[in-house]
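> My questions are about this predicted structure, shown below with the sequence.
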Amino acid sequence: MRQTWRWFGPKDRVSIDDMMQAGVEGVVSALHHVPTGSVWTPDEIEKRQSLIACMKDGAPSGLAWEVVESLPVSEDIKKQTGDWRAHIDAWRTSLKHLHAAGIETICYNFMPVLDWTRTELAHRRPNGATCMRFDLIDFAAFDIHILKRPGASDDFSDAVVENAGRRFAAMDDATRAKLADNIVCGLPGAAESFTLDDIRDHLAGYAVLGEDRLRQNLIDFLSEVAPLAEELGMRLCCHPDDPPFALLGLPRIMSTEADYRAILDAVDLPSNGVTLCSGSLGARPDNDLPKMMEALGDRVHFLHLRNVTRESDDIAGSFFEDEHLGGSTDMVALIAAVVREERKRRQAGRRDVSIPFRPDHGQEILDDFERKAQPGYPAIGRLKGLAELRGIMTALTHEHEGLRA
């Protein structure tokens, strides 16, 4: 397992020096300032590589940009409208430029409109730490009473609708505005964010698309880009829906093992793979993460390791982002499944034996509160998570105490 760290670029309040002191081996980054649908040019790629290669004082960092997260897929591609064919051409060109720069692993997602959804970005825990949280009642209050999406009440149970009405009535204007801002804050690290009118416009564009059509659009996209990735020796890995259940009446097509299997079988190339995000998938109680790793492991190209605590057994329910070894997912069992997969790859002589992972998200602790980094990406909280994950990896692979074949 290769230890990586997400970096949002020169505006990131967590520096290259910080991640070096965390002991990471590689960097996950993206050109967030480049508009979606545009080509990532060799010059822009080289600029990011140069930044990653140097510490603040100009000394070499020894780190390299190893994983792209994300090379964004435009809404036009997802809906097959507007400039979608030109955007696919640009995506393919960007792949070629990344390959020429020595970068082989590309994470992307196919979630309509919003890349992730939380109702709180700084939910306080009993020990004083803060984390991101999704509250179903708050979300329903937003959907029904703030966004005022037609038919929104039909998507929730009577009890949720009733509780959402009471919750909304108790909110003042500032609380309502904060809730809306949290939900529509847009892509993590990206230049764009959405207004309520933007969200309504995007929802209208998806009104005629169901799950089957969106899934076929993803298959069509992969049919265009995965053969090129295969030819170049690159690995594409789709991130799951976050959260992995329907919101805002939008189709969800990457929420379960069956969803992934349908896409992997439809475009059956080794380059077409999985970003296994234990936090996103773990928010749904019928997803067994260790078993998913066993089932999909040969196509898992990238790992996001984080944990959530589900607050109900419902498919769609509230959850908060817990400590990496806390929460509802058995992280030790998941890492054990990863170690077994890597042993299989080593025995098969595969080139991609070591699967890159990053400690995804983290609770804000200690001086994270002063740094005010990207929501979900604190320095100390992620370092704590990485240290915990590193300890499990070391124990499971130790020659005396490690995992038995």
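Yes, it's here.

> Could you use CA atoms for every contact and neighbour count after this?
Will do.

> Kindly confirm whether my reading is correct that residue 18 touches residue 379.
Yes - using CA atoms under 8 Å, residue 18 is in contact with residue 379, at 7.5 Å.

> Tell me who's in contact with the nearest residue to residue 367 once chain neighbours are set aside.
Nearest-residue entry for residue 367: residue 380, 7.4 Å, with adjacent residues in sequence omitted and distances by CA to CA, 6 or more residues apart in numbering. With contact taken as CA atoms under 8 Å, 6 or more residues apart in numbering, residue 380 is in contact with 364, 365, 366, 367, 368.

> adding another structure so you can compare the two:
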Amino acid sequence: MKQTWRWFGPRDLVSIDDTLQAGVQGIVSALHHVPTGSVWSPAEIAQRQREIATKTDGSPSGLEWDVVESLPVSEDIKKQKGAWRDHVSAYKQSLHHLAEAGIEVICYNFMPVLDWTRTDLAWHRPNGATCMRFDLVDFAAFDIHILQRPGAKSEFGGSLCEAAAERFASMSPGRREELAKNVVFGLPGAAENFTLEDVRTHIAEYAQISETRLRSHLVDFLEQVVPVAQELGLRLCCHPDDPPVPLLGLPRVMSTEAHYAELMQAVDSPANGITLCSGSLGARPDNDLPGMMERLGSRVHFLHLRNVKREGDGIQVSFFEDEHLAGDTDMVELVATVLREEARRKAEGRADWSIPFRPDHGQDILDDLNRRAQPGYPSIGRLKGLAELRGLIAGLERGIVTAPATHTA
């Protein structure tokens, strides 16, 4: 398991020097400043590689750009409207340029409008740490009373609508504004930052796109780009919906094991793979992460290891970003299953037997609370998570992994 770290580029408050001190072996990054739908040029790719390879003092870092996260798929492609064919052509060209630069793993997602959704970006924990949280009542208050989406009330139960109305009434103007910003929050330097009106417009355009139709658009996209990736020796890997439940009336197509199994079968190529995010998928109680890794592991090209704690028993519930070895996902069993998959690949002679992973998200602790880096991506909180995962891996590799567990579908 190759230990990687997400880095957002020169504007990231966590530097390449910091990642070295964390002990990472590779970097996950993207050209967030390039407009979605445009070609990633060789010059821009080479510039990011140089930035990763260089410490603050100008000396070599020894690190390389191992995983792209993400090469974004435009809303036009997802909706199959406007310039979507031009965007697919640009995507293919970007894949050629990335392959020429020696980068093989390309993460992407097919989430409509918003890449991920949280209501709190710095929710206080009893030990003084802060973390990201999805509060279902707050989200309902946003959807019904701030976004004022037509039909929103009908998608929430009566008791939840009442709780949302009470919550909204108790919010100060500042909290209402903060909640709206949190829900539409974007990555630093991202080419797209949506306003509420932008979100309303996109939602209206998705009104005629069912889950079945969106899935067919994803398959259409992959049927065009996967052969290119396979020819170039690249591995595409789709990130799951976050959270993995319907939101804002938008369709979801990458939320369950069944979704992934169907996609892998629809475009059956080693280049069509999975980003297994234990935090995103773990927000649903019916997603068995170790079992998914066992059953779909041959197509898992990238791992996000993080944990969430669900605050209820239903499919759609509140949850928060817990410590990496806490939460509702059995991280010990998941990592053990990953190591078994790596051993199987190695025995088969697969060149990609070592699966890159990163300690996804993390609680803000210690000096993170003053640094205020990208929400979910603190330096010390992720370092703690990586250290815990590194210790877990070392222990399992020294003999705790025995006979494979059996996970039934």
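Noted; the coordinates are in hand. In this text, all values refer to a predicted model and were calculated from it rather than measured experimentally.

> between the contacts of residue 380 of structure 1, which has the most around it?
The most crowded member of the contacts of residue 380 of structure 1, judged by other CA atoms under 10 Å, is residue 364 (28 neighbours).

> quick one: the helices in the stretch 251-400 of structure 1?
Counting by DSSP state H, counting those that start in this stretch, the stretch 251-400 of structure 1 has helices at residues 257-266, 278-282, 289-296, 331-348, 368-371, 379-397.

> hang on, the earlier thing: what's the match for the residue nearest to residue 367 of structure 1 in structure 2?
Taking TM-score structural alignment, the alignment pairs residue 380 of structure 1 with residue 380 from structure 2.

> center of structure 2 - which residue?
Centroid-nearest residue in structure 2, with CA atoms, centre = their mean: residue 239, separated by 5.4 Å.

> doesn't residue 115 make contact with it?
No - using CA under 8 Å, residue 239 of structure 2 is not in contact with residue 115; the gap is 9.8 Å.

> Quick check: neighbours shared by those two?
In contact with both residue 239 of structure 2 and residue 115: residue 109, using CA under 8 Å, 6+ apart.

> helix or strand for residue 133 of structure 2, which one?
Element membership for residue 133 of structure 2 (DSSP states H and E) is strand 130-134.

> The next helix or strand after that strand vs structure 1, average offset?
For strand 130-134 of structure 2, the succeeding helix or strand toward the C-terminus, using DSSP H and E, is helix 136-141. Mean deviation of helix 136-141 of structure 2 relative to structure 1 after superposition (mean CA distance after the TM-score superposition for structure 1): 0.2 Å.

> Distance from helix 136-141 of structure 2 to the middle of the chain?
Distance, stretch centre to chain centre, for helix 136-141 of structure 2: 22 Å (CA atoms, centre = their mean, to the nearest Å).

> immediately after that helix, which helix or strand?
helix 158-170.

> Give me the residues contacting that following helix.
137, 138, 140, 141, 142, 145, 153, 176.

> Check what contacts the lengthiest helix in structure 2 and list those residues.
Using DSSP state H, we find that the single longest helix of structure 2 is helix 211-232. If you take CA under 8 Å, 6+ apart as the criterion, helix 211-232 of structure 2 is touched by 77-80, 88, 91-92, 95-96, 99, 110, 235-236, 251-253, 263, 266-267, 269-272.

> now, which of those lie within strands?
Among the contacts of helix 211-232 of structure 2, the residues falling in strands (DSSP state E) are 235, 236, 272.

> sorry, back to before: okay, residue 18 and residue 379 of structure 1: which has more neighbours?
Under the neighbour definition other CA under 10 Å, residue 18 of structure 1 and residue 379 were set side by side, and residue 379 has more, 27 against 15.
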